[in-house]
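A.B. asks: sequence-free structure coming up:
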């Protein structure tokens, strides 16, 4: 491996560790987000909301799509269906500076990080699922509608690649079952959806 390739691999690993830590912090912590003091029970959320199991997976799709966009310029949309996987998407939005661009209180520093963690799944903050007030989100977070939303976006804009991650909870719903039939209505000029469960 060349030195340049090794540096890129190390940078990706650091980024992955940072976003995984941020997702875990948003699920569990109320304060002390830099862990610069001993961790105490009073610094933990009394009832964590979120599923860690979806948090390492969603950023892999997110990062892969970002590489596709950076390499090709292809207009792409990710519809993330796993309801409580929002911390994973918030972590990416914060690290890339998107949150700070729309809300200066979520700046790329310790204060912005503390505010991001404080708001996550907390009254007056972000809900435990993705919701339309999050930059770039068109799906409201209710279980079962991610795939239908993805097909609607693709049919509306045929030049758009729509990637959809269907969560396990929503895979058992009627709207998702019906949405699997959407390709039957697609014509040669309609957009395409890449669903993954």
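C.D. replies: Done, it's in. Being a predicted model, the structure only gives us computed values, none of them experimental.

A.B. asks: rest of the way, CA atoms for contacts and neighbours
C.D. replies: Will do.

A.B. asks: ok, and what's touching stretch 138-152?
C.D. replies: The set of residues external to stretch 138-152 that reach it, using CA atoms under 8 Å, 6 or more residues apart in numbering, is 79-83, 129-132, 162-166, 169-176, 179-180, 182, 191-193, 195.

A.B. asks: Next step: the residues you listed restricted to helices.
C.D. replies: By the criterion of DSSP state H, membership of these in helices covers 174-176, 179.

A.B. asks: now the strands for the chain?
C.D. replies: 76-80, 161-165, 192-196 (DSSP state E).

A.B. asks: Of the contacts of stretch 138-152, keep whichever come out buried.
C.D. replies: For these, a burial check counting by 16 or more other CA atoms under 10 Å picks out 79-83, 129-131, 162-166, 170-171, 175-176, 179, 191-193, 195.

A.B. asks: In space, what's closest to the residue sitting nearest the centre point of the chain - neighbours in sequence excluded?
C.D. replies: Centroid-nearest residue in the chain, with CA atoms, centre = their mean: residue 89, separated by 2.2 Å. With sequence-adjacent residues excluded and distances taken as CA to CA, 6 or more residues apart in numbering, residue 89 is closest to residue 59, at 6.7 Å.

A.B. asks: you'd agree residue 118 is up against residue 25?
C.D. replies: No - look at residue 118 against residue 25 with CA atoms under 8 Å: they stay out of range, at 9.4 Å.

A.B. asks: let's bring in a second model and compare:
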């Protein structure tokens, strides 16, 4: 937890203004409306929303397309991958968490890492790693150009490419697979190993029993 809100009154849409840093949390006495909060952070929220839209599109493209990744031509059956692996349902949630946590990390210099619990959510993780440039550091051929984008999308769940789950070839991976039990055990051990860090688990996908 980075902070807490006191005296919240959801019906009146009033919240305490919270100033967050890595060392302290302080609350002002002046309640702010949701509209005021949105106005003061409009540019940041817009950037995060645009980032999420791009990662959601990249995720869907990874799952379904092997060519024509920006749909510059009418979609044809031969553009679709022969075998579809990976889960779309869990991916927007991962992209939501990833985008907002990245924003917090960059803004407040927080020592944090994300442990992904939902199975077969790798396309979401890969989309974020590609868009932020981390993937290119380890796979230079996956550039931001047209050719690099085509290679990135086609490589997911493709022979010689990335599997539908996290594996050691994905930068930052500290556990194999994506099942919730493995993720919880890994997050627990990682947090105990480095108690100054914050370990955050991504949400469980709908209709998936823990």
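C.D. replies: Done, it's in. Since the structure is predicted, the reported quantities are computational estimates derived from the model, not experimental observations.

A.B. asks: Send over the TM-score of the superposed chains.
C.D. replies: The TM-score (TM-score structural alignment, normalised by the length of the first structure) is 0.79; 172 aligned residues with a CA RMSD of 2.2 Å.

A.B. asks: for the second structure, which strand is longest?
C.D. replies: If you go by DSSP E, the second structure has its longest strand at strand 25-33.

A.B. asks: That strand corresponds to what range in the first structure?
C.D. replies: On the first structure, no counterpart of strand 25-33 of the second structure exists by TM-score structural alignment.

A.B. asks: Could you pull out the helices in the second structure for me?
C.D. replies: Assigned by DSSP H, the helices in the second structure fall at 34-40, 42-64, 91-108, 122-132, 134-138, 146-155, 180-193.

A.B. asks: returning to what we had before: higher neighbour count, residue 118 and residue 25 of the first structure?
C.D. replies: residue 25 (26 against 22; other CA atoms under 10 Å).

A.B. asks: what residues are up against the residue lying farthest from the centre of the second structure?
C.D. replies: Distance to the chain centre peaks in the second structure at residue 29, reaching 33.6 Å (criterion: CA atoms, centre = their mean). Neighbouring residues of residue 29 of the second structure by CA under 8 Å, 6+ apart: 16-17.

A.B. asks: Go again with 10 Å.
C.D. replies: By CA atoms under 10 Å, 6 or more residues apart in numbering, the contact set of residue 29 of the second structure is 15-18.

A.B. asks: about what we covered before: of the strands of the first structure, which is nearest residue 122 of the first structure?
C.D. replies: The closest of these to residue 122 of the first structure is strand 76-80. By CA to CA, the value is 20.5 Å.

A.B. asks: ok, back up a step: flag every buried residue along the longest strand of the second structure.
C.D. replies: Residues 31, 33 are the ones in strand 25-33 of the second structure that count as buried (16+ other CA under 10 Å).

A.B. asks: And it, how far out from the chain middle?
C.D. replies: Here strand 25-33 of the second structure shows a centroid-to-chain-centroid distance of 29 Å under the convention CA atoms, centre = their mean, to the nearest Å.

A.B. asks: And residue 187 of the second structure? What does it align with in the first structure?
C.D. replies: In the first structure, residue 187 of the second structure lands on residue 150 (TM-score structural alignment).

A.B. asks: ok, now residue 164 of the second structure?
C.D. replies: So, by TM-score structural alignment, residue 164 of the second structure is matched to residue 128.

A.B. asks: ok, the nearest residue in space to that match that is not next to it in sequence - how many residues close by?
C.D. replies: The spatial neighbour of residue 128 of the first structure that comes closest, neighbours along the chain excluded (CA to CA, 6+ apart), is residue 121 at 4.6 Å. When neighbours are counted by other CA under 10 Å, residue 121 of the first structure registers 23.

A.B. asks: what's the spacing between residue 121 of the first structure and residue 172 of the first structure?
C.D. replies: Using CA to CA, to the nearest Å, one gets 24 Å for the distance from residue 121 of the first structure to residue 172 of the first structure.

A.B. asks: Residue 44 of the first structure now?
C.D. replies: With CA to CA as the criterion, residue 44 of the first structure and residue 172 of the first structure are 32 Å apart.

A.B. asks: follow-up on the earlier one: show me the contacts for the residue mapped onto the residue nearest to residue 89 of the first structure from the second structure.
C.D. replies: Alignment note (TM-score structural alignment): residue 59 of the first structure maps to residue 95 of the second structure. Residue 95 of the second structure sits next to 51-56, 59, 101, 121, 123-125, 127-128, 202 when contact means CA under 10 Å, 6+ apart.

A.B. asks: which of those residues count as buried?
C.D. replies: Buried members of the contacts of residue 95 of the second structure, counted by 16+ other CA under 10 Å: 51-52, 55-56, 59, 101, 121, 123-125, 127-128, 202.
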